[in-house]
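Peer 1: A structural model of the following input is requested.
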Amino acid sequence: MDVTLHLAQDPDADALLGRSPLALLVGMLLDQQIPMEWAFNGPATIARRMGTDGLDAHEIVAFEPETFARLLADKPAVHRYPGSMAKRIQQLCQYLVEHYDGDAEAIWRDVDSGQELLNRLEELPGFGKQKAQIFLALLGKQLGVRPKGWREAAGPYGEPKSFRSVADITGPESLAKVRAHKQEMKAAAKAARAAKSSGR
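Peer 2: Model (predicted):
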């Protein structure tokens, strides 16, 4: 795997995401309750603090949990909730070691269909359906991983130029479009909640 990504908006962090399937998975796992760039910078920060130029599932699993949590909590913290995210990352890596011998790319290397890939992604610790669909769309749109039916399996995130998620971010302009879409979704959800409460 060697692709050019622009998710972290930082050359070194994006270079790691482009060459390391595990780093990309970890970035996707971190992408909740914090800005996208912060999340996808996380893998490079973790690797740097581990003293390596990449991430290895076996090495991460071998860390004593409290030590790994401190590694994420050091300032600047990798996530708003470094303790819980450290636990999730180790759970993800443990799953990869047990099911894929630590090889994250094996998740999508030999899949026959988009639905099969979605099922595999949904089985990952920390990946619900939405996160799995977004990651599937990212694989299809930017990494060329396009098993039969991948767009359908990715749902709305698989639509061309939908600018709904990280799957469509290829630079600052598309990042702004995705951010605007997320703001619109939040505003709509807030309005719906307000309407529901006022109707009681």
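Peer 1: drop to CA atoms for contacts and neighbour counts, all remaining ones
Peer 2: Will do.
Peer 1: any idea how far the longest helix seen in the chain is from the chain center?
Peer 2: Using DSSP state H, we find that the single longest helix of the chain is helix 172-198. Helix 172-198 sits 21 Å away from the centroid of its parent chain (Cα atoms, centre = their mean, to the nearest Å).
Peer 1: That one packs against which elements?
Peer 2: Helix 172-198 sits against no helix or strand, with contacts defined as 3 or more Cα pairs under 8 Å, 6 or more residues apart in numbering; DSSP states H and E.
Peer 1: for comparison, sequence B:
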Amino acid sequence: MDVTLHLAQEPAADELLGRSPLAALVGMLLDQQVPMEWAFAGPHTIAVRLGADDLDAQEIAAYDPEAFAALLATKPAVHRYPGSMAKRIQQLCQYLVEHYEGDPTAIWQDAATGDELLKRLNDLPGFGKQKAQIFLALLGKQLGVRPKGWREAAGDYGAPKAYRSVADITGPESLRKVRAHKQELKAAAKASSTKTTKAMKTTKATKATKK
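Peer 2: You can find the predicted model right below:
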């Protein structure tokens, strides 16, 4: 795994993501409740603060929890919630040490099918189905990991040129398309929520009138 990714939109951070499976996993883990670029720049920031040129699962798993949380919280913070994310990163690394001898590539190296790989990713601490599917799509689309049925296992995220997630981002233009798609989803969710709220108020008003 040594390719060029464009998720952090910072050359040094993206270079690390492209050559380090653990950095890519940690970036995916951080990718929630903060802008994508902030999340995927996080692994490089952590590596620099550890005085290393890569992340090491064994080292992070054994790191003093309070010291690791402080390392993430140092301004500029690695995440909006550095304390909880520090805990999740350590849990992820501890899981990798326990189940894969600290080697993230062992998750997908011998996975025979997309479904098998999806299950392994879904079993990772901090990875729900959606996050697992997005990372599976990233592996297949940009990192050359393509077990049989990987697109189907990745769901909508596996579709070619879907522009639904980080798996489709290869530069500024695709980033804009993915952002536009996410904004559409948020707008639709907000409209649905507003409609539901209005319906509930109408139902309450009707019941009150009947009383």
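Peer 1: What would you report as the TM-score here?
Peer 2: After superposition, the two chains reach a TM-score of 0.99 (TM-score structural alignment, normalised by the length of the first structure), with 200 aligned residues with a Cα RMSD of 0.4 Å.
Peer 1: thinking again about what came up before, buried ones in the longest helix of the first structure?
Peer 2: Ser174, Leu175, Lys177, Val178, Arg179, His181 (16 or more other Cα atoms under 10 Å).
Peer 1: Give me the number of neighbouring residues for Leu124 of the first structure.
Peer 2: Neighbours of Leu124 of the first structure under the rule other Cα atoms under 10 Å: 18.
Peer 1: Make sure it is actually in contact with Val97.
Peer 2: No - here Leu124 of the first structure lies out of contact with Val97, judged by Cα atoms under 8 Å, at a distance of 11.7 Å.
Peer 1: What residues does the residue lying closest to Leu92 of the second structure once chain neighbours are set aside make contact with?
Peer 2: If the residues on either side of it in the chain are set aside, Leu92 of the second structure comes closest to Pro125, at 5.3 Å by Cα to Cα, 6 or more residues apart in numbering. Contact analysis of Pro125 of the second structure by Cα atoms under 8 Å, 6 or more residues apart in numbering lists Arg88, Gln91, Leu92, Tyr95.
Peer 1: Reduced to three states, what does the nearest residue to Gly171 of the second structure once chain neighbours are set aside come out as?
Peer 2: Of all residues not flanking Gly171 of the second structure in the chain, His6 sits nearest, at 5.8 Å (Cα to Cα, 6+ apart). What DSSP: H, G, I helix; E, B strand; the rest coil gives for His6 of the second structure is coil.
Peer 1: per the alignment, His6 of the second structure corresponds to what in the first structure?
Peer 2: For His6 of the second structure, the aligned position in the first structure is occupied by His6, per TM-score structural alignment.
Peer 1: can I assume that match is in contact with Ser174?
Peer 2: No - when contacts are counted by Cα under 8 Å, His6 of the first structure is not listed as touching Ser174 (9.9 Å).
Peer 1: And the residue most central in space within the first structure, which helix or strand is it part of?
Peer 2: Geometric centre of the first structure, nearest residue: Met28, 0.8 Å, by Cα atoms, centre = their mean. When elements are assigned from DSSP states H and E, Met28 of the first structure belongs to helix 21-30.
Peer 1: In the second structure, which residue range corresponds to that helix?
Peer 2: Mapping helix 21-30 of the first structure onto the second structure (TM-score structural alignment) gives residues 21-30.
Peer 1: before we move on, the earlier item: now that we have the contacts of Pro125 of the second structure, which one has the most neighbours?
Peer 2: Counting neighbours by other Cα under 10 Å, Leu92 leads those with 24 neighbours.
Peer 1: Start from the N-terminal end of the first structure and give the helices.
Peer 2: 11-19, 21-30, 36-50, 57-62, 65-73, 82-100, 106-109, 114-122, 129-142, 150-153, 172-198.
Peer 1: what comes into contact with the match of helix 21-30 of the first structure?
Peer 2: So stretch 21-30 of the second structure is in contact with 1, 16-18, 39-44, 54-57, 79, 85, 89, 104-105, 126-127, 131, 135, going by Cα under 8 Å, 6+ apart.
Peer 1: what does Lys129 of the first structure align to in the second structure?
Peer 2: When the second structure is aligned by TM-score structural alignment, the residue opposite Lys129 of the first structure is Lys129.
Peer 1: Isn't that match up against Leu117?
Peer 2: No - at 11.7 Å, Lys129 of the second structure and Leu117 do not qualify as touching, with contact defined as Cα under 8 Å.
Peer 1: more neighbours, these two?
Peer 2: Comparing Lys129 of the second structure with Leu117 by neighbour count (other Cα under 10 Å), the higher total belongs to Leu117, at 26 against 14.
Peer 1: what about the closest residue to the more buried one other than its chain neighbours, neighbour count?
Peer 2: Nearest non-adjacent residue to Leu117 of the second structure, counting by Cα to Cα, 6+ apart: Ala111, 5.5 Å away. Ala111 of the second structure has 18 neighbouring residues, counting by other Cα under 10 Å.
Peer 1: Surely Ala111 of the second structure is in contact with Gly149?
Peer 2: No - checked against Cα under 8 Å, the pair Ala111 of the second structure and Gly149 is beyond contact range at 11.1 Å.
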